[in-house]
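> All I have is the shape, not the residue letters:
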């Protein structure tokens, strides 16, 4: 985000930016074998059943060795390990029953081998079983507390990142969110999609920083957006409302670890009936526009400042208008996608990856992107990731407006209108 801020400052000094155009030939996607993820994955199905049976397996194995080997080896002294292992995954009562069973096995061995030191081993089994029962009780209480915490986190996530409708009018919408921390539910990335009297309005953004302060800032921006989109007829008015909200929030809850708190954001509007999309980019990574196998990186004509930095850079906001015909798809994302690193240290090549996908429904596209990011980064995500895939619903036997006859992109073909800042 720091690099984007520097580029943004240079862009404003240099004047209008040039729209980058990428030609995309039809390429059949290559099959890539997934690499193993370095993250620990939870056990499912047969693996979890085998783990639950491990205390029984250990008990049977030690008992078989104790009966089949000479008494000098004294494998029976390992029996206390079984209830100790059970404490990590069993409830209290089964743990106590397993310890009792091990004690009975030891008593049975004492009849076959009279000089095994049965009293000492039996005392060890009793002591370990009691300790294991207490440890199992403590573990269950902590798991219950963790479950309650997760429920609260899930409720908070639904408030900040509520489930989006799959379709608003003629616009198909799908979302993807990946937290950098494996146990995290929410972070500093945010998105929203709302059907308003002015059309479908979309928001995606990224707050500088991490932790609860970033979550609070993201919540303030998102809640302000949900209110402003119904009242403001122009996207510039929406951004002014977001700017005021994040400024008030930063003043009320200053971040001790950050000298400046700001957020990049991108707002898009698809009017009723479709046909075009308006985009206001406040220092955010440029979206990708997909049309008939071609990929376009939609850079802003004139750079707009990130939220809460208007006092330093200026409060001039630019709205770009592009044709958004039936079948066109828009990919909005945060910098966690393009800054995901592979083993060689290279960033994830999102435009090149998009060229290989072909015509893909939004949900399938995000599922593929999820797998590709995890595979490319080997499961190590250093930043939160938020992605919105938006597609204008296809209408059969209908000529797409503004459809280009050639392979080259141009402002006249795409409907990109020059922007005059406010």
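The structure has been received and is ready for your questions. The shown structure was predicted, so the numbers you read here are calculated from the model rather than taken from an experiment.
> C-alpha only now, for contacts and for neighbours.
OK.
> Around the nearest residue to residue 315 once chain neighbours are set aside, how many other residues sit close by?
Excluding its sequence neighbours, the residue lying closest to residue 315 (CA to CA, 6 or more residues apart in numbering) is residue 305, at 6.9 Å. Residues near residue 305, counting by other CA atoms under 10 Å, number 28.
> how close does residue 305 sit to residue 344?
33 Å (CA to CA, to the nearest Å).
> thinking again about what came up before, the residue nearest to residue 315 against residue 314, yeah?
Yes: with contacts counted by CA atoms under 8 Å, residue 305 reaches residue 314, the gap being 6.9 Å.
> what about residue 86, distance to residue 92?
Plainly put, residue 86 is 9 Å away from residue 92 if you go by CA to CA.
> An error on my part: the question was meant for residue 267.
Taking CA to CA, one finds residue 267 at 54 Å from residue 92.
> When these two are compared, which one has more neighbours?
Using other CA under 10 Å as the criterion, residue 267 and residue 92 rank with residue 267 on top: 25 against 21.
> Quick check: which element contains the more buried one?
strand 263-270 (DSSP states H and E).
> Show me where the stretch 101-250 of the chain has its strands.
167-168, 171-178, 189-196, 199-207 (DSSP state E, counting those that start in this stretch).
> which secondary structure elements does the last one contact?
Strand 199-207 is packed against strand 189-196, helix 211-231, strand 263-270, strand 385-392, with contacts defined by 3 or more CA pairs under 8 Å, 6 or more residues apart in numbering; DSSP states H and E.
> Need the residues that contact it.
The contact list for strand 199-207, computed with CA atoms under 8 Å, 6 or more residues apart in numbering, reads 168, 171, 188-195, 214, 217-218, 225, 229, 261-272, 284, 332-335, 386-388.
> Use this one as the comparison:
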């Protein structure tokens, strides 16, 4: 089932639920009327008439809640008038009870509406803040086609610890995809530190290794400012990549991050494993020299970077999602189509239940005329220090 079909299914379910909720107060009042007419005088339907406005309060507008309360009150008054007991003591108390509950329902409706407005405002602020930290990149950067996607584990969440950034620099198109080990506002603050440091370093550092070292120093400064980063948010896995101007290669520095994938125009696929494993950023375990690996990037090929929210997504049997296996042999017209198909496939694998956010970034080197066949040359780049 694709993303569009899933949305249609959810929308249809929401419409059915809304219709049921809107019909429920009227049904309860109708049941109260019928029961009062067919049962002995000792039976009272007052609890049903009182329940109707309370059920309407969280879901109806203020006018709708008032109308339900008035309908319940008039229905009960009509029953007592029909039974010629309207002005007796007990019916008067029943009417007062329904009136009191109706007034309370209107008050509850106001509280719920204000809470919903505050929640909606908080969501807008969170979404705006996240978009400011992780702006969507342009469709084309430095002659390359680009697409990025942030998929939150919860549908209404906009703030998380995954990150991506792409920028065109004098040294080529540089990009980063990373994952903060943690959640909450501390994780978002770490994301802001890394993204800000990357944008600055990508413009200034001559080597990709130098960019990685600048990110390391930025985390160290942040840790010192805060008196030590929280253990959960104290390190970040990241993959940094660089595609030099006019070059047919990509350089990658991988700091403990899931290996990027290189997809070719004929459907073949390579997993870009680093020559030497490296620790994540922010792990203060001594000096760790960064070393960029290089891979050929033929025309028509696609570089895919992602966070472990993709590769650690599980199905009902606990089987992890394998992006390399699922994408091998498949061809996509562009990076947006690739990311859309990938997110749909993950939802299909997990049954729509995910426990971690995921960031996806796809870079396509457009084909020049006919798509080139893939090349199997892998070149190990020389290590470089911080610039």
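Alright, I've got the coordinates. Keep in mind that what you see is a predicted model, and the values were worked out from it rather than measured.
> In the second structure, spot the helix with the most residues.
Using DSSP state H to define each element, the second structure has its longest helix at helix 89-133.
> Just the angle for that one relative to strand 162-169, thanks.
Inter-element angle recorded for helix 89-133 of the second structure and strand 162-169: 30 degrees (by axes from the mean of the first three to the mean of the last three CA atoms, to 10 degrees).
> From the contact counts, what lies against helix 89-133 of the second structure?
helix 46-56, helix 62-82, helix 184-204.
> Mind doing that once more with 10 Å?
Applying 3 or more CA pairs under 10 Å, 6 or more residues apart in numbering; DSSP states H and E, one finds that helix 89-133 of the second structure makes contact with helix 46-56, helix 62-82, strand 162-169, helix 184-204.
> To residue 123 of the second structure, which of the ones you listed lies closest?
helix 184-204 (14.1 Å; CA to CA).
> what's stretch 288-297 of the second structure aligned against in the first structure?
Stretch 288-297 of the second structure corresponds to residues 315-324 of the first structure when matched by TM-score structural alignment.
> coming back round to it: redo the helices and strands packed on strand 199-207 of the first structure as TSV? Include distance to residue 2 of the first structure.
Formatted as TSV, those follow (distance: least, CA to CA, whole Å):
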stretch	distance to residue 2 of the first structure
strand 189-196	16
helix 211-231	16
strand 263-270	11
strand 385-392	17
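> wait, which of those is closest to residue 377 of the first structure?
Closest among these, using CA to CA: strand 385-392, at 12.7 Å.
> so where is the closest one in the second structure?
Against the second structure, strand 385-392 of the first structure falls on residues 358-365 (TM-score structural alignment).
> Tell me how far residue 389 of the first structure lies from residue 128 of the first structure.
Taking CA to CA, one finds residue 389 of the first structure at 55 Å from residue 128 of the first structure.
> Now do the contacts for the residue nearest the centre of the first structure.
Note on the first structure: the residue nearest the mean C-alpha position is residue 178, at 0.7 Å, using CA atoms, centre = their mean. Counting by CA atoms under 10 Å, 6 or more residues apart in numbering, residue 178 of the first structure touches 184-187, 189, 336-337, 370, 381, 383-387.
> Show me which of those residues are buried.
Neighbour counting by 16 or more other CA atoms under 10 Å classes 185-187, 189, 336-337, 370, 381, 383-387 among these as buried.
> Can I get those residues in TSV including distance to residue 160 of the first structure?
Formatted as TSV, those follow (distance: CA to CA, whole Å):
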residue	distance to residue 160 of the first structure
185	11
186	8
187	10
189	10
336	18
337	20
370	21
381	21
383	18
384	14
385	15
386	13
387	15
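> quick one: which of those residues is nearest residue 248 of the first structure?
Closest to residue 248 of the first structure, out of all of these and judged by CA to CA, is residue 189, at 19.3 Å.
> How much space separates that closest one from residue 369 of the first structure?
Per CA to CA, residue 189 of the first structure is found 17 Å from residue 369 of the first structure.
> any idea which residue of the first structure is furthest from its center?
Greatest distance from the centre of the first structure, by CA atoms, centre = their mean, belongs to residue 114 (61.9 Å).
> Report how many residues lie close to the residue mapped onto residue 118 of the second structure from the first structure.
For residue 118 of the second structure, the aligned position in the first structure is residue 145, judged by TM-score structural alignment. Neighbours of residue 145 of the first structure under the rule other CA under 10 Å: 12.
> swap in residue 239 of the first structure?
The burial count for residue 239 of the first structure: 27, using other CA under 10 Å.
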